[in-house]
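Novice: sequence-free structure coming up:
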């Protein structure tokens, strides 16, 4: 028996999708890429995108980038990589339940944060302000994620994956696909709940601090809340033909998000971290602008912004220490 050809594989996948996927799902074929290329004989176009993202340098660096807590000493705090994996896993569950394209959902989930700078959203805010002040242009991690996969890593991803990566953040417009909308909403579901877990572990919050009304609706633990949110999302999205939540559960989730901004993301402990991060990242930004010979080749301002955004937390701290701390004191 001869091995199936590329066209055989594509035809079989298209037949499977026609039989299984919802009419609202994004089909894997035809693949629209910036540069046309032949199909694979063993993977759908979205599977190839997923693999290219996982094999990229930017994806590997996520393991040493902050989620919320900067360079935590404990082994169980989330990093940008574990956040990405949680978002992707939950998103695939939702996509499967709604009979949407799991491969597309997975690729968007894995790629959505590859452009995140070091030190989480503190780092993003600092790069944004520094870029506006010196160059008149800001920084948004979703836009930079698209730049990473397209220009810096040259992954030649499909159009629906690039769209989902760009539009996973608020302010970037609605994703063009339901799969992209899943990742956009699940990103919030994941970070709200795992950031609560990390804040409890760090001692910034106690269980009794959590808002009672929202906890009563969503559940007493992170897994229980995610289960509630996912079931609600699937049930109401299926009925609506769109990615939506019920009014009660959606309101409770966003109230819990507001609580996290007040008590954790913008709270006293984070303000303390912000001062240290500002010193490191702003110091490096100004240094490299004045010493461009230390940067990879290219044009400003992309040259300095690309370099800083690509750093891990520990690389940024080491780079700052080498330039601003007398080495006798650093030993």
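Specialist: Looks like it arrived, so ask away. Here the structure is a predicted model, which is why all the values come from computation and not from measurement.
Novice: could you use CA atoms for every contact and neighbour count after this?
Specialist: Noted.
Novice: do you have the helices of the stretch 1-150 of the chain handy? List them.
Specialist: Ranges of helices in the stretch 1-150 of the chain, per DSSP state H, counting those that start in this stretch, are 6-20, 45-54, 57-61, 80-97, 102-111, 120-135, 141-147.
Novice: what's next to the next helix or strand along the chain from the last one, contact-wise?
Specialist: For helix 141-147, the succeeding helix or strand toward the C-terminus, using DSSP states H and E, is helix 159-166. Around helix 159-166, the neighbours that count as contacts under C-alpha atoms under 8 Å, 6 or more residues apart in numbering are 31-34, 46, 49, 104, 107-109, 111-113, 142-143, 145-146, 172, 175-177, 179-181, 183-184.
Novice: now do stretch 38-51
Specialist: 4-10, 13, 28-29, 31, 103-104, 106-108, 110-111, 155, 157-158, 161.
Novice: apply 10 Å and report the result again.
Specialist: Applying C-alpha atoms under 10 Å, 6 or more residues apart in numbering, the external contacts of stretch 38-51 come out as 3-10, 13-14, 27-33, 52-55, 101-111, 149, 155-158, 160-162.
Novice: next up, a second structure to put side by side with the first:
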């Protein structure tokens, strides 16, 4: 039986699940789910997805229970992405799959852990969380009898790797070399690294920007790193704050924050919808490949909103990400990751279970990559437990 068709009314430029380019390891079609529904379900049921619950977004678990984690961030991104997919009549299941998988490769302690692991791996090709996401879904998740990884469809893998744009060729904004894990997989299963991804992946990518630019402001306010009055120096958040104060002059601070943040998301989403609709009218793509060959992102902010988003990002770096209290914790988190890496380099047999098997004959590069795989898969809490086991001490990430 053919795989179930997508919802009626799909746009001509959307991905058609019945025309999926397939998987690295061929599988029988499902009688009840499209390829993209299967991918979404495999992602949600993976160990890597569950681990996001205990991985830092900005604030480590000690800071409080109400701040975002990688998991709650991912869920927020997927909700926004589905809304955009519905607005443009895209395949919602593929869009959601790309949104749900986009942060799989993040280390414990967020970007601090990634910085530390990248330094540790400098002699072995470095460490990149997007490339690590690909390793997880193509190799490291080992649950299925017939293959390693999740054996996701081409379109989901393409979206994971290229949701921020091409990695090679004239349209690649990032001049850095393509990470080795991506190059190695692309040699086996080409992902057209020189072209843009489909609209489903572009929707997921901009939803990530919308989510973190909003909820990092929210968490910064609730952490006391910024005050509501500080928002007035921002064009977007400031205008919304003044609008809320004018309409609800006696509203308490907690509700004011929520009212500002929900309108912040709405303003960003509506800008993307209007800008993208104009781009689609101008381009008139007749297929997903027309999108790939367009030579630019189609789902994007307006020029004015790009400036506002960049202003917000600069504000967050100065007042939240790089503030003294956060940086003190992140420096200690980096030290933890580096110490764990060096200890396992010296004594790889100290890694538990399967990680310590088959070490004989591994090159320095392969051994380092295995250690990086082990460390990057750790949650914050597990990394701290491993540090305590190996060093008989508990770091104070406060």
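Specialist: Thanks, I have the structure now. As the structure is a computational prediction, the values presented were derived from the model and not from experiment.
Novice: if we can go back for a sec, in a markdown table: the helices of the stretch 1-150 of the first structure, plus distance to residue 208 of the first structure and mean neighbour count.
Specialist: Shown next, in a markdown table, are the helices of the stretch 1-150 of the first structure (distance: least, C-alpha to C-alpha, whole Å; neighbours: other C-alpha atoms under 10 Å):
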| stretch | distance to residue 208 of the first structure | mean neighbour count |
| --- | --- | --- |
| helix 6-20 | 45 | 15 |
| helix 45-54 | 39 | 20 |
| helix 57-61 | 36 | 18 |
| helix 80-97 | 25 | 21 |
| helix 102-111 | 32 | 28 |
| helix 120-135 | 27 | 18 |
| helix 141-147 | 34 | 23 |
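Novice: for residue 273 of the first structure, find the nearest of those helices.
Specialist: Closest of these to residue 273 of the first structure is helix 120-135, at 8.5 Å (criterion: C-alpha to C-alpha).
Novice: chain center to that closest one: distance?
Specialist: The chain centre lies 18 Å from the centre of helix 120-135 of the first structure; the measure is C-alpha atoms, centre = their mean, to the nearest Å.
Novice: also stretch 377-388 of the second structure?
Specialist: Counting by C-alpha atoms, centre = their mean, stretch 377-388 of the second structure is centred 21 Å from the centre of its parent chain.
Novice: same thing with stretch 99-110 of the first structure?
Specialist: The answer for stretch 99-110 of the first structure is 14 Å, by C-alpha atoms, centre = their mean.
Novice: what span of the second structure is it aligned with?
Specialist: Here stretch 99-110 of the first structure aligns to the second structure at residues 89-100, judged by TM-score structural alignment.
Novice: which residue in the second structure aligns with residue 166 of the first structure?
Specialist: In the second structure, residue 166 of the first structure lands on residue 161 (TM-score structural alignment).
Novice: one more: residue 69 of the first structure?
Specialist: Matched by TM-score structural alignment, residue 69 of the first structure corresponds to residue 59 in the second structure.
Novice: which residues touch its match?
Specialist: Taking C-alpha under 10 Å, 6+ apart as the criterion, residue 59 of the second structure is in contact with 65-69, 109-110, 216, 219-220, 223, 320-321, 326, 329-330, 397-398.
Novice: now it: how far from residue 166 of the second structure?
Specialist: Note on residue 59 of the second structure: its distance to residue 166 of the second structure, by C-alpha to C-alpha, to the nearest Å, is 31 Å.
Novice: and residue 150 of the second structure, by the same measure?
Specialist: 23 Å.
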